[in-house]
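In: Show me how the following folds:
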Amino acid sequence: MIRRDFLQAEISKLAQALAKIMGLKEAGNQQEADDLINQNLLQGFDLDLESVTKSSPVEFKKLLAAKNFPAKKLDLLGRFLLESVSPFHQNPGTIAILNHVLVLYQLLEQEHHTQSLENLNRQQKIIQFLKQKEQDG
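Out: As a prediction, the model looks like this:
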């Protein structure tokens, strides 16, 4: 019971941080938003964006399996990673993060049996962006 309460508090804190990040981006404070993303990835998920970007999708999947995050926390991780590259740009770092987010959503669906319309919509946008990149070649 205590562990579940702790996880709920942690997830709530991360969700509040994500809302703040989105507000900062909306206000044009990109650097402050990026700093807050990196801080929350480290504190909330024990991940740093640079190492995530440099890892392969297979390595990322193994990392997620080892961390054994609950579904709600995985979902928040996906949202943090998406915010870190939003708006999408045609560069290797963005492509790597987007591929990792697809892995994360696949893990949510297959291992946690969790799907949401929001995540399906996000997946479609990512796939369209990646296909456009391939076509632009």
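
In: hey, let's count contacts and neighbours off CA atoms from now on
Out: OK.

In: Can you name the residues that contact the most centrally placed residue in the chain?
Out: Most central in the chain under C-alpha atoms, centre = their mean is Gly78, positioned 2.4 Å from the mean C-alpha point. Taking C-alpha atoms under 8 Å, 6 or more residues apart in numbering, we find Gly78 in contact with Val101, Leu104, Tyr105.

In: this one next, for a side-by-side:
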Amino acid sequence: MYRRDYFLNETQRLAQAIAKMLGLKAAGDKPDEVRQVYNEVLNDEYEVKEADLLAFSNDEFVRWLHQKRFSEAKINTLAQLLYYSAEPFGNDDLTLNKLQKTITLLDLLEQEHHMQLFENISKRQLIQQYLKQHGA
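Out: Got it, this is the predicted structure:
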């Protein structure tokens, strides 16, 4: 019972952070606040700075994820954070790095946690189109 409540609270807290970030993005005139929410969530929930997260090679990233033993909710939230922070998709290395890590997270959810969400399938298709267009 306590474990279930913990995961429900964790999921709600992370969903609220994403909703806040998306709300600020939708307003369009608050990029600094969006970045602040994004960085706060990375720091508070994942204990990592964006620069460190993006510096990981794919293998290092997967090892870090396994070491941290994040719940499915946290892995999914990290995928959403990276995806939304990359929008709108530019033709640059930062966007490419974020989207490649998002794909890695979606793979992890599907292969190790047997979790597939329609929203993630749609995001995967958009990312794969982006990667094809930009030769990655």
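
In: which among the contacts of Gly78 of structure 1 gets closest to Asn29 of structure 1?
Out: Using C-alpha to C-alpha, Val101 comes nearest to Asn29 of structure 1 of those, at 23.8 Å.

In: How about the closest one, nearest residue that isn't a chain neighbour?
Out: Gly78 (5.6 Å; C-alpha to C-alpha, 6 or more residues apart in numbering).

In: before we move on, the earlier item: of the contacts of Gly78 of structure 1, which stay in contact in structure 2?
Out: Of the contacts of Gly78 of structure 1, the ones still in contact in structure 2 (both residues aligned by TM-score structural alignment, their matches' C-alpha atoms under 8 Å) are Val101, Leu104, Tyr105.

In: Check how far the host helix or strand of Gln129 of structure 2 sits from its aligned residues in structure 1, on average.
Out: Assigned by DSSP states H and E, Gln129 of structure 2 falls within helix 118-133. On superposition with structure 1, the mean distance recorded for helix 118-133 of structure 2 (mean C-alpha distance after the TM-score superposition for structure 1) is 0.6 Å.

In: which residue in structure 2 lines up with Phe69 of structure 1?
Out: If you follow Phe69 of structure 1 across to structure 2 using TM-score structural alignment, you land on Phe70.

In: re earlier: out of the kept ones among the contacts of Gly78 of structure 1, who has the most neighbours?
Out: Scoring the kept ones among the contacts of Gly78 of structure 1 on neighbours with other C-alpha atoms under 10 Å, the highest-scoring entry is Val101 at 25 neighbours.

In: Name the residues of stretch 14-32 of structure 1 that come out as buried.
Out: Leu14, Ala15, Ala17, Leu18, Ile21, Met22, Leu24, Lys25 (16 or more other C-alpha atoms under 10 Å).

In: Likewise for stretch 116-133 of structure 2?
Out: For stretch 116-133 of structure 2, by 16+ other C-alpha under 10 Å, it's Asn120, Lys123, Arg124, Ile127, Gln128, Tyr130.

In: cool, stretch 39-58 of structure 1 as well?
Out: Going by neighbour count (16+ other C-alpha under 10 Å), the buried part of stretch 39-58 of structure 1 is Gln39, Asn40, Leu41, Gly44, Phe45, Leu47, Leu49, Val52, Thr53, Pro57.

In: Looking at those residues, which one is closest to Asn91 of structure 1?
Out: Using C-alpha to C-alpha, the buried residues of stretch 39-58 of structure 1 come closest to Asn91 of structure 1 at Thr53, 11.3 Å.

In: The closest one contacts Ala96, correct?
Out: Yes: using C-alpha atoms under 8 Å, Thr53 of structure 1 makes contact with Ala96 at a distance of 5.7 Å.
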